[in-house]
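**Student:** Here is a sequence with its predicted model. Questions after.
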Amino acid sequence: MSQNPNRRVRTRFAPSPTGYLHLGGARTALFSWAFAKHHDGDFILRIEDTDLERSTPEAVQAILDGVAWLDLTHDEGPFYQMQRMDRYREVIASLLESGQAYYCYSSPEEVQTMREVARARGLKPRYDGTWRPEPGKTLPAVPADRTPVVRFKTPVDGVTTWNDMVKGIISIANTELDDLVIARQDGTPTYNFCVVVDDWDMGITHVIRGDDHVNNTPRQINIMQALGAELPVYGHVPMILGPDGEKLSKRHGAVSVMDYERQGYLAEGMINYLARLGWSHGDDEIFDREQLIQWFDGSSLSRSASQWDPKKLNWVNAHYIQNADKAWLAQIIAPRISELGGDPGAFPLEEVVSLLKERSETLADLAQASMLFYGEPQTPDAQTLAKHVTDASRAALIAFLDQASECSWERASISALIKQILGTQGLKMPQLAIPLRLAVVGTTQTPAIDAVLEILGKKRVMQRLQTFLSE
């Protein structure tokens, strides 16, 4: 099997809309997108919605939302398989006419019996070819009350081989494959058949997908060869495992990609982290999508399963938050502050996020930390007050309040005032900084106290100090 190296690279992401876009699907989309962009090719989005019982409009929208959030812009699509039924039926008719497919009248119960008999004999459980036409073979009488399925006539000898761009050479004997149903009794085509026709019609050159599809690949290759289609290059990436080494599931936080958006992860952080699950570029851990496109040539894909590491994701995401433009960060954090009951306009939000982003791993962290300014001051308990507000520190607070009115209220000036009072009163920084924190926000820990006081503003700080000292 060989591929034409001069074909324009065309990849696809083809999820089934039976649920949310999960992490494995998002990574498949990312790899397919990055590979196409690296080769100046096309990335196609296709919705494989032939499973009418499980496919839902909500799931379709969840997939579209997830791809849009990650900004994996498709060049064509989205295409929907349910809108291509006439094309599938046309190709099935051509296979029936050429003798490469046939009608099978075996009932599901009869097929199940065939498989049980084969299993009892130590053979692979499969359809036994009762209705497969062969030279000199007499077929059973067609049951009058039974609607047939259509089966593809799989080659009975030889092997199907492909050079997988992840796993290397894979060969599967055709005797391991039975005659695949390509159209159900009601005439609707099956998944493996629709995929082949779509990849053929859309000129897909490279198929990157999870290795749970490896067993589908020889079936799809055989159908493609029967159609005279040029074969794509296949690449099957291993699954993502949870931190405990088990299959990633909801208990590991394997929820919708959009849940990560709601939890406050940045798309760029998720892109960076997902790319490193099963692919590498030397020892590089942090890179933007332009670098990813430059490097992602299809090599360096791991043959081993990847392990989901929430701590690593948080570390990567924190990097992007800390390096984000403060105006952009303020814009996207404002709705989260509103949801927490704060008024984002009450304080200069750009300065708030600049002060707090170094301590934040997610936007949720940053919004919650911002409530230091946008929420009501906390009420410290008596034990905390007794521990930190001594006669000496109270005297220092009074001195600070007395002199604050003359302070220009810039961070440098506030810092100078604090140091002056410490020197005059013979105190160390915590003996004034912690009582100041308790007085104005009600907690013992904040970012640099001079920065906090600057953002709160002179009037508010003096009012809170006066109230605190009068109690």
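**Tutor:** Done, it's in. Numbers count the residues shown, from 1 in each chain.

**Student:** okay, CA-based contacts and neighbour counts for the rest of this
**Tutor:** Noted.

**Student:** got a list of contacts for stretch 85-92?
**Tutor:** Ala101, Ile182, Ala183, Thr188, Pro189, Cys194, Val197 (Cα atoms under 8 Å, 6 or more residues apart in numbering).

**Student:** need those in a markdown table with secondary structure and neighbour count, can you?
**Tutor:** Output for the contacts of stretch 85-92, formatted as a markdown table (DSSP: H, G, I helix; E, B strand; the rest coil; neighbours: other Cα atoms under 10 Å):
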| residue | secondary structure | neighbour count |
| --- | --- | --- |
| Ala101 | strand | 25 |
| Ile182 | strand | 23 |
| Ala183 | strand | 22 |
| Thr188 | coil | 18 |
| Pro189 | strand | 22 |
| Cys194 | helix | 25 |
| Val197 | helix | 21 |
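
**Student:** Out of these, flag the one nearest to His319.
**Tutor:** Cys194 (42.5 Å; Cα to Cα).

**Student:** ok, and the closest non-adjacent residue to that closest one?
**Tutor:** Closest residue to Cys194 apart from its sequence neighbours, by Cα to Cα, 6 or more residues apart in numbering: Tyr88 at 6.7 Å.

**Student:** Which helix or strand lies directly C-terminal to the helix or strand hosting the one you found?
**Tutor:** Following DSSP states H and E, one finds Tyr88 within helix 85-98. Downstream of helix 85-98, the first helix or strand assigned by DSSP H and E is strand 101-104.

**Student:** What separation do you get for Glu110 and Arg184?
**Tutor:** 16 Å (Cα to Cα, to the nearest Å).

**Student:** Let me see the ranges of the helices in the stretch 101-250 of the chain.
**Tutor:** 108-120, 191-201, 216-227 (DSSP state H, counting those that start in this stretch).

**Student:** what's next to the longest one, contact-wise?
**Tutor:** To tie it back to what came earlier, the one meant is helix 108-120. Contacts to helix 108-120, defined as Cα under 8 Å, 6+ apart, come from residues Lys124, Pro125, Arg126, Tyr127, Asp128.

**Student:** nearest to Phe152, of the residues you listed?
**Tutor:** Comparing the contacts of helix 108-120 against Phe152 with Cα to Cα places Tyr127 closest, at 11.8 Å.

**Student:** can you tell me how far the closest one sits from Arg146?
**Tutor:** In terms of Cα to Cα, Tyr127 sits 18 Å off from Arg146.

**Student:** Neighbour count: the two, which is higher?
**Tutor:** Neighbour count, other Cα atoms under 10 Å: between Tyr127 and Arg146, Tyr127 has more, with 19 against 12.

**Student:** quick one, what contacts the more buried one?
**Tutor:** Counting by Cα under 8 Å, 6+ apart, Tyr127 touches Val111, Met114, Arg115, Asp178, Asp179.

**Student:** So the fourth one is in contact with Lys124, correct?
**Tutor:** No: between Asp178 and Lys124 no contact is recorded; they are 9.4 Å apart, counting by Cα atoms under 8 Å.

**Student:** Compare those two and say which is more crowded by neighbours.
**Tutor:** Comparing Asp178 with Lys124 by neighbour count (other Cα under 10 Å), the higher total belongs to Asp178, at 20 against 16.

**Student:** take the one below as the second:
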Amino acid sequence: MFHVGGARSALYNWAVARQSGGTFVLRIEDTDAARNKPEWIEGIISALSAIGINDSDAAFEGPYFQSQNADRHREAGLQLFTSGRAYYCDCTREQVTERTGSQQLGYDGFCRDRGLAYEAGRAMRFRTPDEGETVVVDLIRGEPAFPNSAIEDFVIARGDGSPVFLIANVVDDLDEGITQVIRGEEHLSNTPKQQLLWEALGAKPPVWAHLPVIVNEKRQKLSKRRDKVALEDYLAEGYLSEAMVNYLMLLGWGPGGDQEILPYEELERLFRIEDVNGSSAFFDVKKLAAFNGEYIRALDPEAFAAACAPWLVAPYAPWKPEAFDQAVFETVAPLAQTRVAVLSEITPNVDFLFLDEPVFDATSWAKAMKGDAAEVLRDARTDLAAAPWNAGDLKAVLEAVGARHGLKLGKAQAPIRVAVTGRTIGLPLFESMELLGRDRVLARLDAATERLAAQ
């Protein structure tokens, strides 16, 4: 699944590429067979397309597949070995630990000057400079320096000759003409090693920009084991892709001023990678929902009704297919549009219209059906039986019922609302009653009265 952090990184890369007349390169790093499945690749491409990044734009290039460049990865390793920048090593992890006395100290350089040739089982290691430091020029983090003495002679090819990610990544960047690498800060620790590889292969390193980590409300890094992190999950819940894009663009960067809800084109115009904040970015689900609600309310009624369609059928809809009435839904849709924050909320908002009986929310029932609720239900039932059936007259009836019981309209209508819709919160009551029709409303008032008496 496509992590929201990956989506944020992709959007920042996309903005920079389009601003500069450059190219966004999609590369699938598929050399780990256990983590490589065709459906996952399709998921990445589909998720990118959902946030507006796809091959219909001239700025898009790919996908390239790392596995298809394996020969070049091996060539680069042999080039480093021939030039003396890499060597073969036959040490086991246990031997290194025995010599250093710790699993934490890393490789001790034992094979540096042994002059070993390649044999099956011997890994290739990069010869890190003994002195000096590697300075990473980062558009967000300045120029962090890494002492070379603290960088072990790291493996660039395994004992079976297959290159590891570090060198494969560098070679692919070189071959694909990558000039800017914008990625999460968890990769910063790899950057001095990659930069050393770039330089050893005779190339100028790209411009780096390491984005702040995204955290949850407890300031913990978003984790797929603990948090909802997949872009697809949010889209499946009814978050609009435009709202997701807007919110993700603001995780670490802001356009300035008071306006945060802006179309992508404006966000792209204003975006500057140098202005991204290096501090961690809080993924606030409540704020995302508020953003989404704003985008939902900005839809025209027809577009909103169409966007709700997936949540009006199985497996989301609890009613029988033949009970659904599109005309009724389109009538009530504008009322629901002002009340839902995500599209999946449409189902519980309108289910009472298409079910034989409402689904009672236990908390709502307990809250509304107390005190003189039974008397209010009976009086309302009597008066509604003879009332003109339109929202205005229905409201007047319940105001009069409430007045007889010394209740304001809000208190008087609570048991009626729960009897009719099953909940204390939802669509406007009187418009809902008008749509349901007199017979269905009176039948629900009778059923609620009987249930209350039985309790």
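**Tutor:** Received the coordinates, thanks. Please read all numbers here as calculations on a predicted model, not as lab measurements.

**Student:** And the TM-score between these chains?
**Tutor:** Overlay of the two chains. TM-score (TM-score structural alignment, normalised by the length of structure 2): 0.82; 429 aligned residues with a Cα RMSD of 3.3 Å.

**Student:** Map the residue nearest to Cys194 of structure 1 across to structure 2 for me.
**Tutor:** Aligned counterpart of Tyr88 of structure 1 in structure 2: His73 (TM-score structural alignment).

**Student:** Counting neighbours, what do you get for the closest residue to Arg464 of structure 1 other than its chain neighbours?
**Tutor:** Once flanking residues are discounted, Arg464 of structure 1 sits nearest to Val440: 5.5 Å by Cα to Cα, 6+ apart. Val440 of structure 1 has 24 neighbours, counted by other Cα under 10 Å.

**Student:** which stretch among the helices of the stretch 101-250 of structure 1 comes nearest Gly242 of structure 1?
**Tutor:** Going by Cα to Cα, the one of the helices of the stretch 101-250 of structure 1 nearest Gly242 of structure 1 is helix 216-227, 25.0 Å.

**Student:** In structure 2, what range does that closest one match?
**Tutor:** Taken onto structure 2 by TM-score structural alignment, helix 216-227 of structure 1 occupies residues 190-201 there.

**Student:** ok so, going back, distance between the helix holding Tyr88 of structure 1 and the chain's centre?
**Tutor:** Averaging C-alpha positions (Cα atoms, centre = their mean, to the nearest Å) puts helix 85-98 of structure 1 36 Å from its chain's average.

**Student:** now do stretch 35-49 of structure 2
**Tutor:** Remark: stretch 35-49 of structure 2 is offset 15 Å from the chain centroid, using Cα atoms, centre = their mean.

**Student:** buried ones in it?
**Tutor:** For stretch 35-49 of structure 2, burial by neighbour count (16 or more other Cα atoms under 10 Å) applies to Ile41, Ile44, Ile45, Ser46, Ala47, Leu48.

**Student:** Contact partners for the alignment partner in structure 1 of the fifth one?
**Tutor:** For Ala47 of structure 2, the aligned residue in structure 1 is Gly66 (criterion: TM-score structural alignment). For Gly66 of structure 1, the contact set (Cα under 8 Å, 6+ apart) comprises Leu21, Ala26, Val257, Met258.

**Student:** can you tell me which of those are in helices?
**Tutor:** Ala26, Val257, Met258 (DSSP state H).

**Student:** what about the counterpart of the second one in structure 2, how many residues close to it?
**Tutor:** Under the alignment (TM-score structural alignment), Val257 of structure 1 maps onto Leu231 of structure 2. Neighbour count of Leu231 of structure 2, defined by other Cα under 10 Å: 22.

**Student:** And Asn349 of structure 2, by the same measure?
**Tutor:** Neighbour count for Asn349 of structure 2, taken as other Cα under 10 Å: 20.

**Student:** what's the spacing between it and Arg438 of structure 2?
**Tutor:** From Asn349 of structure 2 across to Arg438 of structure 2, the span is 20 Å (Cα to Cα).

**Student:** any idea which of the contacts of stretch 85-92 of structure 1 is closest to Glu454 of structure 1?
**Tutor:** Looking across the contacts of stretch 85-92 of structure 1 and measuring by Cα to Cα, the closest to Glu454 of structure 1 is Cys194, at 63.5 Å.

**Student:** Just give the nearest non-adjacent residue to Gln225 of structure 1, would you?
**Tutor:** Leu231 (7.7 Å).

**Student:** whoops, Leu116 of structure 2 was the one
**Tutor:** Spatial nearest neighbour of Leu116 of structure 2, excluding adjacent residues (Cα to Cα, 6+ apart): Tyr88 at 5.6 Å.

**Student:** how about the one you found, what does it touch?
**Tutor:** With Cα under 8 Å, 6+ apart, Tyr88 of structure 2 has these contacts: Cys111, Arg112, Gly115, Leu116, Ala117, Tyr118, Arg122, Ala123, Met124, Arg125.

**Student:** Which residue of structure 1 sits opposite it in the alignment?
**Tutor:** Checking TM-score structural alignment: Tyr88 of structure 2 goes with Tyr103.

**Student:** swap in Phe165 of structure 2?
**Tutor:** Per TM-score structural alignment, the equivalent position to Phe165 of structure 2 in structure 1 is Tyr191.

**Student:** can you tell me how far its match sits from Ser94 of structure 1?
**Tutor:** 18 Å.

**Student:** More neighbours: those two, which one.
**Tutor:** Neighbour comparison, Tyr191 of structure 1 and Ser94: the larger count goes to Tyr191, with 18 against 14 (by other Cα under 10 Å).

**Student:** Sticking with the closest residue to that one other than its chain neighbours, tell me its helix or strand.
**Tutor:** Spatially, and ignoring its direct neighbours in sequence, Tyr191 of structure 1 is nearest to Thr50 (7.1 Å; Cα to Cα, 6+ apart). Under the criterion of DSSP H and E, Thr50 of structure 1 resides outside all helices and strands.

**Student:** quick one: Thr50 of structure 1 and Ala62 of structure 1, what's the gap?
**Tutor:** On the measure of Cα to Cα, Thr50 of structure 1 and Ala62 of structure 1 end up 17 Å apart.

**Student:** try Leu72 of structure 1
**Tutor:** Taking Cα to Cα, one finds Leu72 of structure 1 at 14 Å from Ala62 of structure 1.

**Student:** for Tyr105 of structure 1, same thing?
**Tutor:** Distance, Tyr105 of structure 1 to Ala62 of structure 1, by Cα to Cα: 39 Å.

**Student:** got it, and Ala29 of structure 1?
**Tutor:** Distance from Ala29 of structure 1 to Ala62 of structure 1, by Cα to Cα: 14 Å.

**Student:** How many neighbouring residues does the residue nearest to Gln225 of structure 1 have?
**Tutor:** Per other Cα under 10 Å, the neighbour tally for Leu231 of structure 1 reads 24.

**Student:** Correct me if wrong: it contacts Gln220.
**Tutor:** No: contact criterion Cα under 8 Å: Leu231 of structure 1 and Gln220 do not qualify, at 9.6 Å.
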